[in-house]
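Asks: Test case, fold it:
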Amino acid sequence: MHQNWAGNLTYSAREIVRPTSLEQLADVVTAADHVRALGSRHSFNDVADTPGVHVQVDVLDDGRPAVDLLDQDGAENGIVSVNAGLRYGEVSRGLHATGRALGNMASLPHISVAGAVATATHGSGDANQSLSGAVVGLEIMSPGGELRRITRAEHPDVFAGTVVSLGALGVVTRVELTTVPTFSVRQDVAQELPWDDYLDNFDAIMSAAYSVSAFTRWDDPAVRDIWFKSKAGSDGGRVPEVPGARWATTPVHPLPGVDPSACTEQLGVAGPWHERLSHFRLEFTPSAGDEVQSEYLLPRRNVVAAVEAMRRLGPKVAPLLATSEIRTVAGDDLWLSPFDEPSVGFHFTWLPREADVRAVLPDVEAALLPLGARPHWGKVSTVDPRDMAALYPRFGDFRALADRFDPEGRLRGGFVGRLLAG
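Replies: Take a look at the predicted model:
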């Protein structure tokens, strides 16, 4: 029996297999009655669960470099093909060495590429799409052992349905991502900005840097911390212009009172993109995993009403919260992406009291779902999977695609089984 990273979920799979070749992978997926890919186990629900065999592709060798830059002519948007099981921190280090960069990173560099892409996981930034938005191609092994390459250019009819796929189409072995020339970033943290100033100037504040994250526990009298990650040229860049901001003079952690040594460098010290865009350093485990996470993604146009609703819930949710984060994400066209327009994410890092958390989540959802919120695919919510399906206009098309790729339903289990059974 094995568990997810947080330890709040024990998987149902009877074994884990880590094939080292495509041939071994084909043998596993064709022989198993039920099979699903497993990434870095950073999901907090059973979206990756199966009653059969879990497959990890982090040591799979298909004869190509694990980080393979396909376009090395210096083009603005070169393409890199990566082993789907690699963690973003590993990909970013290899890519940076070639002079290229990813346009976005999540808070944790410890998550696997395929797992993050399949669940529409994201970073932050007004102009930055989720990690899934960088995908231009996928190689997927079907339950029948057939390896398919699907690209945006060659398969425009189905590509948008294959990226955020929740693992329901097969085992992804490689992911092709757009890249940009490498760049430097500085990180500055503003503290104790009054809520009125934050909401009155929301657009200006969230666009004041390349990536911006605001932290609160919702009962705070002011926005506790706002992390600004700004592109920095040869001059090292400048502190963003944020009226009323008081800038931190010592490093901080997203969780109040926690040692910030695991965090990426702050205080305006410029460094490579892959050492700043994530909140945490790859070489550190940001916590022991003793937490539960939820997240709700909603249209940016409703942010003021959503913040006001959450502040009214502050006295109820704050005793269960380690911290909560507000981020912006650009829109995309992927069928199961919650970002079909400019969006805001409300992320909740809860104390490891899941029963108590589940008791308060209906209040959070009653406040946010009428404003267009959708739960993150890989985090804890109390929304019925059938109701989640109804939140996506192209879900019927996705169901048909899943039936086509997996007619026997061998890739279905856990949350995905319930989602597609409705």
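
Asks: from here on, contacts and neighbour counts on C-alpha atoms
Replies: Fine.

Asks: just the strands in the stretch 1-150 of the chain please.
Replies: 15-17, 35-37, 53-55, 67-69, 79-83, 100-101, 135-141, 147-151 (DSSP state E, counting those that start in this stretch).

Asks: compare with the first, here's sequence two:
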Amino acid sequence: MSIGATWAGTHHFRASDLVEATSIEQVQELLADTDGPVRALGTRHSFNDLADTAGTLVTVTDIPADPVLDEEARTVTVGAGVRYGVLAAWLHERGWALHNMGSLPHISVGGAVATGTHGSGLTNGCLADAVAGLQFVGAQGVLRTVARGQDGFEGLVIGLGAYGVVVRLTLDIQPSYVVRQDVYRGLPWSALLDDLPGVMGAGYSVSAFTTWDEETVQQVWRKTRLGVSDEPGPTWLGSRLETPDESGLVDADPAALTVRGGVEGPWLERLPHFRLDHTPSNGDEIQTEYFVALEDGADALVAVRALAADIAPHLLVTELRTLAADGLWLSGAYRRDTLAIHFTWRNRPAEVAALTPRIEEALAPFGARPHWGKVHTMTADAVAAVHPQLAQARLLFEALDPTGRFANAHLRRLGIRA
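Replies: Now for the predicted structure:
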């Protein structure tokens, strides 16, 4: 059977079978009654072979979300296959919110958590940082529950599908809030490099966009949480608010973008860059991303800018975001406030394959960590050098899955599974 490809077509799955589970019990039966490799598949928004297997793929996106709200604990428990935008709407209707969202509300909660996907904000952890508990089906089909505070929990949250199939998650929530989104153009590079934390901390969530070879930073999106941050003015650090006829982002359809121009709106309609009811992002693209300590961020940007003439012809855009430090073992922001340097490339595999090692070499002095779901060329030794808890995570995964049912070529290549 043809299982298809990842969202942007950057990897075609080689699995022999795909099970579209409609219940947790079906996932349990699959693992209890069969042998051989199994991997969980989410909404396919990855760019490498992380989710693939020589055996069976199982997706939980058709299992009912069945959200359960606990207002006293300030948590929601929900099926792992639900899309963030759908969960956000359900929460908002009841007066609750998530701490942050990624740029795409179309991605599944389970997949985003498992790969360390993130939004932005100096005080906002990655999406997985909100996980208070999870349920997963292990190698023998047994349903297990783990919660914050239990041994190994920090290693299981961003688990890369390496130990089981996560079927439900419990997330921290907070009262709903209002956000406005203002886009500034023409920020001098000197303003960004001289005070990177100041620029990236100028709102609840801030993203900067560049193609590296411009005289000024192309755009800065400031998402201001009303009542928390100062409201933006018409000019800022030498930049200006965009005009209505400038609204847009590279090749993206402007109608697919969330509302800008300082219009106040609910958090779920401002924190993502793209609207749930439109086709997300560009699609025909390749993505790479690296995480460096925020304190090294300005120097890391200078190092990458030295390659600007070679990068720009093959790039759609780079987005810069920030993450607060967390304690999740395989997080890009493990124990350090972080600058995320994201590249959305034109669909030119050969050119990207030639550029990524050069970018990684430029970022190596800063201990850059790769995004697990995106294209990179770092070796197992290089990944182990920047992830101090990787060996501990591998021991945990091996203990939970000693026969290697959830291992695959990607995890072995990076030393995440033996």
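
Asks: How close are the two chains, by TM-score?
Replies: After superposition, the two chains reach a TM-score (TM-score structural alignment, normalised by the length of the second structure) of 0.95; 411 aligned residues with a C-alpha RMSD of 1.7 Å.

Asks: In the first structure, what stretch matches stretch 397-406 of the second structure?
Replies: Alignment of stretch 397-406 of the second structure against the first structure: residues 402-411, by TM-score structural alignment.

Asks: Any buried residues in the matching stretch, and which?
Replies: Within stretch 402-411 of the first structure, the residues that count as buried by 16 or more other C-alpha atoms under 10 Å are A402, F405, D406, G409, R410, L411.

Asks: Tell me where the stretch 301-418 of the second structure has strands.
Replies: Counting by DSSP E, counting those that start in this stretch, the strands of the stretch 301-418 of the second structure are 315-323, 338-346, 369-370.

Asks: Deepest-packed of the ones you listed, please.
Replies: The highest mean neighbour count among the strands of the stretch 301-418 of the second structure, using mean count of other C-alpha atoms under 10 Å, belongs to strand 369-370: a mean of 26.

Asks: and for that strand, what span of the first structure is it aligned with?
Replies: The aligned range for strand 369-370 of the second structure is 374-375, by TM-score structural alignment.

Asks: Please name the nearest non-neighbouring residue to R412 of the second structure.
Replies: The shortest distance from R412 of the second structure to any non-neighbouring residue, by C-alpha to C-alpha, 6 or more residues apart in numbering, is to A418 (5.9 Å).

Asks: what's near enough to touch the one you found?
Replies: R394, E398, R412 (C-alpha atoms under 8 Å, 6 or more residues apart in numbering).

Asks: Go again with 10 Å.
Replies: R394, L395, F397, E398, P402, G404, A407, N408, L411, R412 (C-alpha atoms under 10 Å, 6 or more residues apart in numbering).

Asks: As a markdown table, those residues with distance to V86 of the second structure would be great.
Replies: Shown next, in a markdown table, are the contacts of A418 of the second structure (distance: C-alpha to C-alpha, whole Å):
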| residue | distance to V86 of the second structure |
| --- | --- |
| R394 | 33 |
| L395 | 35 |
| F397 | 31 |
| E398 | 34 |
| P402 | 36 |
| G404 | 33 |
| A407 | 30 |
| N408 | 31 |
| L411 | 30 |
| R412 | 34 |
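
Asks: Which pair in those has the greatest spatial separation?
Replies: L395 and N408 (15.8 Å; C-alpha to C-alpha).

Asks: of these two, who's got more company?
Replies: N408 (24 against 16; other C-alpha atoms under 10 Å).

Asks: for the strands of the stretch 301-418 of the second structure, which one sits closest to A380 of the second structure?
Replies: Among the strands of the stretch 301-418 of the second structure, strand 369-370 sits nearest to A380 of the second structure (C-alpha to C-alpha), with 11.5 Å.
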